[in-house]
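S.K.: the following block contains a protein sequence and its predicted model.
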Amino acid sequence: MRISNRDDGLTHRMPAHFRHWTPSGLGMCPYDDCTTIELSYVTDETRLRQYIPEEFTITRPVLLIMYEKCNGVQWMGGSQYSLIAVSVQVQYTAGSEPIDGVYHLVLWENKAEPILGGREEAGMPKVFADIPEYRRIGDNLSVNASHEGRTFFEMELSIGRAYSADELATLNTNNGRAVQFGWRYIPKIGPYAGPALSEATYYPVDNTYTSASVCTGSVTWTVPSLPQHPTQHDIIAALAALPVREYLPGSLRKGTSTMRMDLARSLP
């Protein structure tokens, strides 16, 4: 076996001498039971712009924050994990046709397997955090994330009215597709500047929502000192520094998701 053979017709995943399959093995990945809690707020576009690659145009200066509890993850043997995504609505304008979607600034997840696959193969900016399951008391929801026992993110929401049948149908239009953009950056090995690979990526997700409700809420960032969290201090500090101009209506949604790795690709 020669791992260095780039034309062997196989997809490899580390450790590459054990793990390889035909590209068709990277297909549709069902998630049987997902709870999504989302809140967003208007922020300063000029300050936000510094974190968005020039290949993308910001369509709204809004920070989207999404918590998701994923159960019945089939490619993980029916297991589960949780994530918190911080994203911006953008349009990719560097190709022959514009594409609308969300550019992920960071994705926190609480298990290694989805982090490794999403980073290496789809360019999603995934890092680890401790993310307990969301809490619900009556119509109040609570989400938090921490590292080494230090909480750096909290989101508190109140559940309002349920979506109408028409609103739910709109959510499910076009298979409920959400287009994700990322940036796959792999640095050179050793003390050498620059990337071994640097490219924009496209990775859609299809959703089928069975219920949804409007929510209102707020977000609290607690920035750790550099010694307390040296590997993610810059991420948290940058997000916390973006001003909250206006909170927009959020949502609580339940349904299923399908990761469309079969449609994922690098962008020109």
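M.R.: On my side now, so go ahead. Numbering: from 1, shown residues only.

S.K.: please make it C-alpha for all contacts and neighbour counts, starting now.
M.R.: OK.

S.K.: ok, so what distance separates residue 28 from residue 253?
M.R.: 21 Å (Cα to Cα, to the nearest Å).

S.K.: cool, residue 165 as well?
M.R.: In terms of Cα to Cα, residue 165 sits 14 Å off from residue 253.

S.K.: and those two? Which one has more around it.
M.R.: Neighbours were counted for residue 165 and for residue 253 using other Cα atoms under 10 Å; residue 253 has more, 23 against 11.

S.K.: can you mark which positions in the lengthiest strand in the chain are buried?
M.R.: Determined from DSSP state E, the single longest strand within the chain is strand 195-221. By neighbour count on 16 or more other Cα atoms under 10 Å, the buried set for strand 195-221 is 200-209, 212-219, 221.

S.K.: swap in stretch 97-109?
M.R.: 99-109.

S.K.: list the contacts of that stretch.
M.R.: For stretch 97-109, the surrounding residues in contact (Cα atoms under 8 Å, 6 or more residues apart in numbering) are 51-52, 81-93, 115, 124-131, 178-182, 235.

S.K.: the structure to be compared is supplied as follows:
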Amino acid sequence: MNRLRNDHLYMMPAHFGGKPGGMTATTYHDTVSATIRYETDQDALEALIPEGFELRSAEIMVAAMMNRGVEWMAGEPYNIVAVNAPVRYRKASPNIDGWYSLVVWENKTTPILPGREQTGIPKIYSEIEEFRFLGDEMRTWAHYGGHSFCDLHFSNIREASADERRQVDDEFRTMNWMAWRHIPKPGEGGGASLSEATLFPQEFESSRVRLADASCVWSTPPFWKNPIQAHIIARLESLPIVSPVGPAIIMNAKNILRGDLAKLLD
């Protein structure tokens, strides 16, 4: 009989075997991130935040990322559009401040599966364009089945001053990324086999920081064009963009995912 060991890490299908030990830290050696932050409606955003968390501010962070030199994927690249909200986890002592992951789109299946199963990051698939730099502008967008649902435009791009870069480094050097891992129960009746809060810390070591003006446009597709994601995009589009929070940030960095520090929050 094939027995799974408690001191091994497995991914489905687990019966083919796992590896000794648990999650480890892994490095993304060449990451370019483009981040927009904006104020939104407090009540509308709070409705998306689960029990145990509280908003630190009514704010959305949309981060597009091009990941290269991905250590655990033998250098294979992939792109991301992640949507986060600033939260405090109140059930821990002391409380934990960080960013709650509302949704993450990725353009490769390989990073989606362990992100969902191991750490509960709500990853789903879309096509995500390479960053298009031209002069002092940059554009990228996410689309599915030919329909663009998130368009990001960065303009007036400039190098950060020494003080501005220091502020960015202080904010992003360590990042508590939190999420909710939900595994539905099979069969009739609904419910969950697993439903729990998680923590997946990250670290960023910047090599270049630029600042910019930026805009984010959400476009909800009709149901038949994106039946699994349309309700997610519609909810994000319904969150009003009240005003930007500081300048947009374009950062070249080494990104270290601290799988060794990932844990359940309870």
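M.R.: Structure received. All figures in this text were calculated on a predicted structure; none of them were measured in a lab.

S.K.: could you get me the TM-score between them?
M.R.: Overlay of the two chains. TM-score (TM-score structural alignment, normalised by the length of the second structure): 0.95; 265 aligned residues with a Cα RMSD of 1.5 Å.

S.K.: contacting residues for residue 237 of the first structure?
M.R.: residue 223.

S.K.: the second structure: which residue goes with that one?
M.R.: When the second structure is aligned by TM-score structural alignment, residue 237 of the first structure is paired with residue 234.

S.K.: tell me how far that match lies from residue 117 of the second structure.
M.R.: 25 Å.

S.K.: what's the answer for residue 83 of the second structure, then?
M.R.: From residue 83 of the second structure to residue 117 of the second structure the distance is 19 Å (Cα to Cα).

S.K.: same check on residue 43 of the second structure?
M.R.: For residue 43 of the second structure, the distance to residue 117 of the second structure - Cα to Cα - is 30 Å.

S.K.: those two: which has the busier surroundings?
M.R.: Ranked by neighbour count (other Cα under 10 Å), residue 43 of the second structure and residue 117 place residue 117 first, with 16 against 10.

S.K.: did I read that right, that one in a helix?
M.R.: Yes. Applying DSSP: H, G, I helix; E, B strand; the rest coil, one finds residue 117 of the second structure inside a helix.

S.K.: neighbours around the counterpart of residue 38 of the second structure in the first structure, how many?
M.R.: With TM-score structural alignment defining the correspondence, residue 38 of the second structure maps onto residue 41 in the first structure. Using other Cα under 10 Å, residue 41 of the first structure has 19 neighbouring residues.

S.K.: list the buried ones in the helix or strand hosting residue 41 of the first structure?
M.R.: Element membership for residue 41 of the first structure, per DSSP states H and E: strand 28-42. Going by neighbour count (16+ other Cα under 10 Å), the buried part of strand 28-42 of the first structure is 28-32, 34-42.

S.K.: also stretch 160-174 of the first structure?
M.R.: 160, 162-163, 168, 171-172.

S.K.: farthest-apart pair in those residues, please.
M.R.: 160 and 172 (20.3 Å; Cα to Cα).

S.K.: where's residue 68 of the second structure, which helix or strand?
M.R.: Going by DSSP H and E, residue 68 of the second structure is in strand 59-70.

S.K.: residue range in the first structure corresponding to that strand, please.
M.R.: Taking TM-score structural alignment, strand 59-70 of the second structure hits residues 62-73 over in the first structure.

S.K.: same check, this time on stretch 102-113 of the second structure
M.R.: Under the criterion TM-score structural alignment, stretch 102-113 of the second structure matches residues 105-116.

S.K.: measure the matching stretch end to end?
M.R.: By Cα to Cα, one end of stretch 105-116 of the first structure lies 17 Å from the other end.

S.K.: how far does it sit from its chain's centre?
M.R.: 8 Å (Cα atoms, centre = their mean, to the nearest Å).

S.K.: ditto for stretch 17-27 of the first structure
M.R.: On Cα atoms, centre = their mean, the centre of stretch 17-27 of the first structure falls 23 Å from that of its chain.

S.K.: from start to finish, how long is that stretch in a straight line?
M.R.: 22 Å.

S.K.: contacts for that stretch, please.
M.R.: Contacts of stretch 17-27 of the first structure (Cα under 8 Å, 6+ apart): 1, 3, 9-13, 260-263.

S.K.: which residues of the first structure fall in strands?
M.R.: Going by DSSP E, the first structure shows strands at 11-13, 19-21, 28-42, 56-73, 79-92, 99-109, 126-128, 135-137, 140-147, 150-162, 178-187, 195-221, 246-260, 265-266.

S.K.: mean per-residue distance, the fifth one versus the second structure.
M.R.: Same thing as strand 79-92 of the first structure. Superposed on the second structure, strand 79-92 of the first structure shows a mean distance of 0.5 Å to its aligned residues (mean Cα distance after the TM-score superposition for the first structure).

S.K.: how about the last one?
M.R.: When the second structure is overlaid, strand 265-266 of the first structure sits 0.5 Å from its aligned residues on average, using mean Cα distance after the TM-score superposition for the first structure.

S.K.: what are the contacting residues of that strand?
M.R.: Counting by Cα under 8 Å, 6+ apart, 122, 199-203 sit against strand 265-266 of the first structure.
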